[in-house]
Structure formats: structure tokens, C-alpha cells
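**Student:** give me a model of this one.
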Amino acid sequence: MVHSGKRLLFLFFLLLPAAPTLAAGSLHPLKLVLPTRSVCASRLGVLCTGVNLEEPLRARVGIALSGGGVRGIAQIGVLEVLQKHDIPVDVVVGTSMGSVVGGLYAAGLTPQEIWDFARRIRWQEILIDRPPRSHLFLGQKRERERYLIQLRLQGPFLRPDIPLAFTPGQRLTSTLTAAVLSSPFGYQTRFDCLPIRYRALATDLTTGQPVLLAKGNLVEAMRASVSIPLLFTPVQKNDTLLVDGGLVSNIPVEQTYATGADLV
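**Tutor:** Purely as a prediction, here's the structure:
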């Protein structure tokens, strides 16, 4: 009798979550409706396996965001229109500036918040990693004004140390970091675990092949995809040097389909 009572108690607590689904006179068998693991992962950030346990009842919508420099920010307007008409987005793949817009959107920022972030950026300062003149001592100001171009000399023969790019991109990295830290899900290291599945497209500088970044540091992924050769230094990931994804695919439509979208 004791064991029978325990079994009944266990069955009661097992069926309790399904109580709202029971209707008087219903001829359908009992059905437990539980959230899929992928929903728990992407919406709550608690658990992520990268496996969809339940097929969606609609086609997956994907967005391919292109490069184009500062003009690529205008693509935020597309996100605003989709949001206005309640069109859900399941996949975002971005190249260059599109990877920045898409990455922030996938991490939980609204289109308006991305607009506000873009307006606060002083784009000319992004290209200059030197401290502003107002932050220098008087002697440093005079020293800077004496030369148009400065090069370091290295080695016993004092050979000029020519940099890999115009700027190391430290200010760009700092700017992207500040934006990602303000997003709800910027801490995720697996881009399938973001509210919207995300990929950043970069280019392998050595082989010239496309590299689709699906995990790692979100700031690093965006920074790699936006690294215009000779303007920003490449981003090293393991043994690979990554530069702007626009060199191989400025509009990553194929990559968006490959990431799981049915409609792009």
C-alpha cells in the first residue's frame, strides 16, 4: 500500500503541469506540451545544445546583411520594418558592417538601440588610435607637429618597421565591446545560443577562402568580419588571419541558407 501511494503521488506531480490542457468532454488523449530545449537555450540563456528538438510550424526567415562601410548602418531600417510588421527573424548572417548590425541585433538589442549606438560613434576617431591632441603634454604636442609620418626603426641596420595596416583597430574593438556589453546576450560564446542564430563572415587572408564564424567571442567575430585590409589589422584566430568578409561575399545569401534559413 505504501508503494502504491508513492506511485500515485509521483503520477500526480508528473501530470500537474498538463492540467491546463485538459478540457471537459475532450476526446483527445492527454498530451504534455513542454518547451523545446532550443527555446530554453536561446530565450533564457540557461541551456544550449544547438539541437532543435521540434520542427517549427513555419519557414525559417533569414537575413543576409551586406557590407558597405558606414552606409551599411542603413540596413537597420530593414530590421525596423520587420519588427513593425511582426515578422520573426530566425537567422542573421552579416558581412563587414552587416556583421556588426546583425551581431548586435542577434544579441538582443532592438533596432532603435542599434541606431542610438551608431549615432554616438565618432567615425573619424575610429580610424585613429593615437590619443587626441588635447590629452598630450606640451612637449608631446610639439613633437607630433614636427612630423607628418612617423616610422619605427628596428634591427641592427635600422630598417623601417612598416605596420600591417593604417590602424591596429583598438578603438574599433573598444567601441564594439561597449555595444556588446550593453546587450542582454552578448556573453554567449556559441552563436546558436543567441536569441537569433548568428554568423559572421570573414576571409582567410592566406587562402582567400570564406570563414563562417559560429562560436567564440562575439566582439572578435564582428571585428574580424569588418577588418578591411590595409585599414585595420587582421584578427588572428588560432593559426588563421581573418580580414573583411566582403572580399569573398559581400551579400552572404548562400551562407544564410547554409545556417538554416528557408527564406532569405
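
**Student:** only C-alpha atoms from now on, for both contacts and neighbour counts.
**Tutor:** OK.

**Student:** helix/strand/coil for Y257?
**Tutor:** Y257 falls in the helix class when you classify it by DSSP: H, G, I helix; E, B strand; the rest coil.

**Student:** how about it, what does it touch?
**Tutor:** Y257 makes contact with 62, 263-264, according to CA atoms under 8 Å, 6 or more residues apart in numbering.

**Student:** equivalent analysis for A214, please.
**Tutor:** Shown in contact with A214 (CA under 8 Å, 6+ apart): 190-192, 198-200.

**Student:** among the contacts of Y257, the buried ones, what's the ChimeraX command?
**Tutor:** In ChimeraX, a selection of the buried entries from the contacts of Y257 looks like this (16 or more other CA atoms under 10 Å):
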select :62
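
**Student:** now render the contacts of Y257 as JSON lines, adding secondary structure.
**Tutor:** Formatted as JSON lines, the contacts of Y257 follow (three-state DSSP):
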{"residue": "G62", "secondary structure": "strand"}
{"residue": "L263", "secondary structure": "strand"}
{"residue": "V264", "secondary structure": "coil"}
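
**Student:** need the residue closest to the centroid of the protein.
**Tutor:** Closest to where the C-alpha atoms of the chain average out (CA atoms, centre = their mean) is G103, at 2.6 Å.

**Student:** now that residue: closest residue in space that isn't a chain neighbour?
**Tutor:** Of all residues not flanking G103 in the chain, Y198 sits nearest, at 6.7 Å (CA to CA, 6 or more residues apart in numbering).

**Student:** one more, so I can put them side by side:
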Amino acid sequence: MLMFTRIKPKVGLALGGGGARGFAHLGILNILEKEGFPVDLIVGTSMGAIVGSLYARLNSAKVATEHFQQILNENKSDVHELNVYQNDGKGDHLFDHIAREIKQRITINLSISRQSLFSSERLQRAVHCLFDDCQIEELPIKFAAAASDLISGKGVIINKGSLRNAVIASSSIPGFFPPVSIKDYLLVDGEVTDLIPVEACYALGADMVIAVDVRRTSQTTQKFQHTIDIFMRSAQVTGYRYTDTLLKNADFVIRPTLLDVHWSDFDRFREMVNSGEEAAANCLSDLQAIFTSRQSGGILNKLKKKHKNRDNVSHLEHIDLIEFPP
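**Tutor:** This is a model prediction of the structure:
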């Protein structure tokens, strides 16, 4: 006769990229923390890596939110380096139009003469002002950053070494910031290969994966005001379809309502946090039901779940697990 025991499932949180929309991750973490819902590990892509690393570093969603809010309120230029449209000059005066035209022409010239429009120092300053560096394996909450290797085309999970460097690699938007070179890898933003790192959570041992999708709820209101908007949206179309397929492997997907939020709208911090809190609050009962079902199944359910994950996530062979030098 088989004996069944209640085993607490290991919960993984897959935080997707989305620029300023990623602030919604903080709201979701706030609610999960407030309600005592366990989070055993976090894997973040791009802004998901920034928010996830800050949470793992401070070990408190409330403190992480307050810390981020304080930095933004103080208008520290280092954090606003993340907004590549800052000081874009949207006035209607003749000189405003002339200034924008000159800026656009300079941008085009730069894009064909060097690796990126901005130096790596710009992104480094933004990340450095958020938290002190440490070794990822020393964090109180298990964390990894998802990046993409331009050489092999593989997704990369960084789960050891310098936390800052891992986050910088995961957030290095191709074209905007230069790739990060480490060993035989040339790393850029994790969104290139995995917008929402569900598979990475399973690879790191999660039994139950909650994915957070901060893509725009709809594109019907989007205005393509910049050349880069058109380029990025074109690249997103295929990537989004791929992401929809991968999300089927998650146990649950939280989707905050983010209708008209551009990825560079960093001044809408509180609105994004509130959207995340609302979305998480609305699905708490569903999350608890899934958690309970995983727990009540005991050892047999746990083994079946792991086997199911291996079948569904067959392309884990395309993900490398690497360590950043200290």
C-alpha cells in the first residue's frame, strides 16, 4: 500500500520583461508577501531581472517598492538613464522640430558606426544605484537572471557570481546598450530568447511556476512615434507568439492590465505597482487552489509533475546555465 505525504511544492516566479511596465512585478510581490504566499525562487528577464534582483537582495517586497519609489522621487539621473527617450523634446516650436530632426540623424549615424547607441556605463549607473553588489548564491531568496547569447542563439541562465553583472547582462537591450562579454558568450537582453523565463524556473527546480506577463494588454492604442518603436514592434510580433506557446507550460499566468503604457514610461511607477497589486489580489484564490493541489498530491504528484515538465519543456537543451566571475 502506497503512503502519501503532503510535500510543499517549490514555487517559482517567472518575471517577464517590459520596461517600465515591469514595475507591476513589485505590486504582485507585495500582495504575495502580504498574504503569505510562498515564493521559493525567482527568474527575471530584463526589467523582471531588475525588480526580481532587488526583491531578492532586500528580502522584502515592501522595502523594495519603497526603495525604488524613493530613488525615483529623488529624481536620481542614474535610474532615469534607463529611459532612453528622456528629454526627447516634444514641443511644437520650430526649434523643437529642428532639434528632433538633428537628434534622429545623429542616432542613425551612430547606429551604423558602433555597437550601441549608448555606452555600457549608462546602464551600469542605473543598476549600481539600486543595490550593492553581492554574489547571487548568497541571496536570501534563490534568484537567476535570464539573458541571451548572440553567438549560440541560446538562452542563458545566470545563477552564480556578481548580481549586478547578471542584471546588466539581462537588461542590455540590443542596439541600445553593448553586449556583455563573458567567457565564450556575448550576452544581451533576455527578451531576445525568452521574454518570460518559465522554462528557467523549472530548470532551477520549481514544481509550480507562476508567470507574470507585463506585455501590453492591447496594441490598438499604440502610436508608433519613433523609428525604434516600429522596429521593436516588428520584432515583438514573432516573439510574442513564441511566448504565448511557452506560457502554456506555466501553472498560472498573472496579467496586469497595462493598456497604454509605453516601455519607457518610467514616471508611471505607482500606477504600475497598483496594477500589479490588483492583478495579484484578483487571482489569489486560484493560486492557493493550485498550490494546495500540488501539495495534497504528495510524492506521487510531485514525481508526475516533474515528468510532465520534462516533456513540455523539451527545449531546455537550448538554455545554458552559467556563472559570472565574482
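
**Student:** compare the contacts of A214 of the first structure with the second structure and list the overlap.
**Tutor:** Retained in the second structure by both residues aligned by TM-score structural alignment, their matches' CA atoms under 8 Å are the following of those: 191-192, 198-200.

**Student:** please, which helix or strand holds the equivalent of F143 of the second structure over in the first structure?
**Tutor:** Matched to the first structure by TM-score structural alignment, F143 of the second structure sits across from Y198. Applying DSSP states H and E as the criterion places Y198 of the first structure in strand 197-204.

**Student:** in the second structure, what range does the helix or strand just after that strand match?
**Tutor:** Once the chain leaves strand 197-204 of the first structure, the next helix or strand it forms, by DSSP H and E, is strand 210-213. Aligned by TM-score structural alignment, strand 210-213 of the first structure falls on residues 155-158 of the second structure.

**Student:** how close does that stretch sit to the first structure?
**Tutor:** When the first structure is superposed, stretch 155-158 of the second structure averages 0.6 Å from its matched positions, counting by mean CA distance after the TM-score superposition for the first structure.

**Student:** how close does the residue nearest to R197 of the first structure when sequence neighbours are not counted get to Y257 of the first structure?
**Tutor:** Taking CA to CA, 6+ apart, and ignoring the residues beside it in sequence, R197 of the first structure has V91 as its nearest neighbour in space, at 4.8 Å. As judged by CA to CA, to the nearest Å, V91 of the first structure and Y257 of the first structure stand 9 Å apart.

**Student:** and A200 of the first structure, by the same measure?
**Tutor:** Taking CA to CA, one finds A200 of the first structure at 14 Å from Y257 of the first structure.

**Student:** what's the answer for N250 of the first structure, then?
**Tutor:** Going from N250 of the first structure to Y257 of the first structure by CA to CA gives 15 Å.

**Student:** now do W115 of the first structure
**Tutor:** Relative to Y257 of the first structure, and taking CA to CA, W115 of the first structure is found at 27 Å.

**Student:** picking that back up, F10 of the first structure: which of the kept ones among the contacts of A214 of the first structure is nearest?
**Tutor:** Nearest to F10 of the first structure among those: D192, at 35.5 Å, using CA to CA.

**Student:** confirm the closest one sits in a helix?
**Tutor:** Yes. Residue state for D192 of the first structure (three-state DSSP) corresponds to a helix.

**Student:** burial count for it?
**Tutor:** By other CA atoms under 10 Å, 23 other residues sit near D192 of the first structure.

**Student:** the second structure: which residue goes with G108 of the first structure?
**Tutor:** Counting by TM-score structural alignment, G108 of the first structure lines up with L58 in the second structure.
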